[in-house]
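1. Return atomic coordinates for the entry below.
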Amino acid sequence: MSDKQDKATAYWKENLRYLLILLSIWFAVSYGAGILFKTALDSIKLGGFPLGFWFAQQGSIYAFVILIFVYVRLMNKLDKKYGYDE
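-> Alright, predicted model coming up:
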């Protein structure tokens, strides 16, 4: 039973590590690019709009959707690694 518990604990530790990394990336894109670095990014235009505005309005959403797909892929690999896949 202890081996099963150790396996489950290792699985959740890796899962939490993935979550922290991916949410940190999302935070950096949404808060960093959309708010902190907005002024610097506004000198660049994307589709006629300042890049800082674009990140604040749409870039963080796109980044979040991409990170969802990355998370699904990582979790599928993690499930196979620990034998939780079906």
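
2. contacts, neighbours, all on C-alpha from now
-> Noted.

3. Please verify my assumption that residue 11 contacts residue 82.
-> Yes: counting by CA atoms under 8 Å, residue 82 is a contact partner of residue 11 at 6.9 Å.

4. Which one's more surrounded, those two?
-> Neighbour totals were compared for residue 11 and residue 82, and residue 11 leads with 18 against 12 (other CA atoms under 10 Å).

5. ok now do that one, which residues does it touch?
-> 78, 82 (CA atoms under 8 Å, 6 or more residues apart in numbering).

6. And the helices in the chain?
-> Per DSSP state H, the chain carries helices over the ranges 2-27, 38-41, 51-54, 60-82.

7. Tell me the buried residues in the second one?
-> The one in question is helix 38-41. Within helix 38-41, the residues that count as buried by 16 or more other CA atoms under 10 Å are 38, 41.

8. Please provide the structure for the following sequence as well, for comparison with the first:
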Amino acid sequence: MSANNADDVRDRYWAKTRNLTIVVLALWAFFALVIPAMVSTLNQFTFLGFPFGYYMIAQGSLIAFVVIIWVQNWRQDAIDDEFGFGEEE
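-> Below is the predicted model:
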């Protein structure tokens, strides 16, 4: 493998990893900052008998964070495997 080819693979790997990180951070910011800022508007609706804004702050954002972490790990494993950086089983 030539040095230029290795550099190209490394650059594409880090570009995909960077893009995934940007998406994850944007989603995290949405659920951590935007949803709490909109709580009074969201409270006009109910979910499971609770005001929706309260539910999103108390449970919904936490569920979203767990899902974001799971998806990020799943996608990063796929990126690692695609470029040959995955763990050997």
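
9. follow-up on the earlier one: buried deepest among the helices of structure 1, which one?
-> helix 51-54 (a mean of 22; mean count of other CA atoms under 10 Å).

10. which non-adjacent residue is nearest residue 79 of structure 1?
-> Excluding the flanking residues, the one nearest residue 79 of structure 1 by CA to CA, 6 or more residues apart in numbering is residue 85, at 5.0 Å.

11. Quick check: the one you found touching residue 75?
-> No: in this structure, residue 85 of structure 1 is not within contact of residue 75 by CA under 8 Å, at 9.6 Å.

12. What's the separation between the alignment partner in structure 2 of residue 27 of structure 1 and residue 13 of structure 2?
-> Counting by TM-score structural alignment, residue 27 of structure 1 lines up with residue 29 in structure 2. Noted for residue 29 of structure 2: a distance of 24 Å to residue 13 of structure 2, by CA to CA, to the nearest Å.

13. for residue 83 of structure 2, same thing?
-> Distance, residue 83 of structure 2 to residue 13 of structure 2, using CA to CA: 7 Å.

14. do the same with residue 28 of structure 2
-> Going from residue 28 of structure 2 to residue 13 of structure 2 by CA to CA gives 23 Å.

15. How about residue 84 of structure 2?
-> Distance from residue 84 of structure 2 to residue 13 of structure 2, by CA to CA: 10 Å.

16. Now do the same for residue 77 of structure 1: its match in structure 2.
-> Using TM-score structural alignment, the partner of residue 77 of structure 1 in structure 2 is residue 78.

17. Identify the residue nearest the geometric centre of structure 1.
-> Here the mean C-alpha position of structure 1 is nearest to the C-alpha of residue 22 (CA atoms, centre = their mean), at a distance of 2.8 Å.
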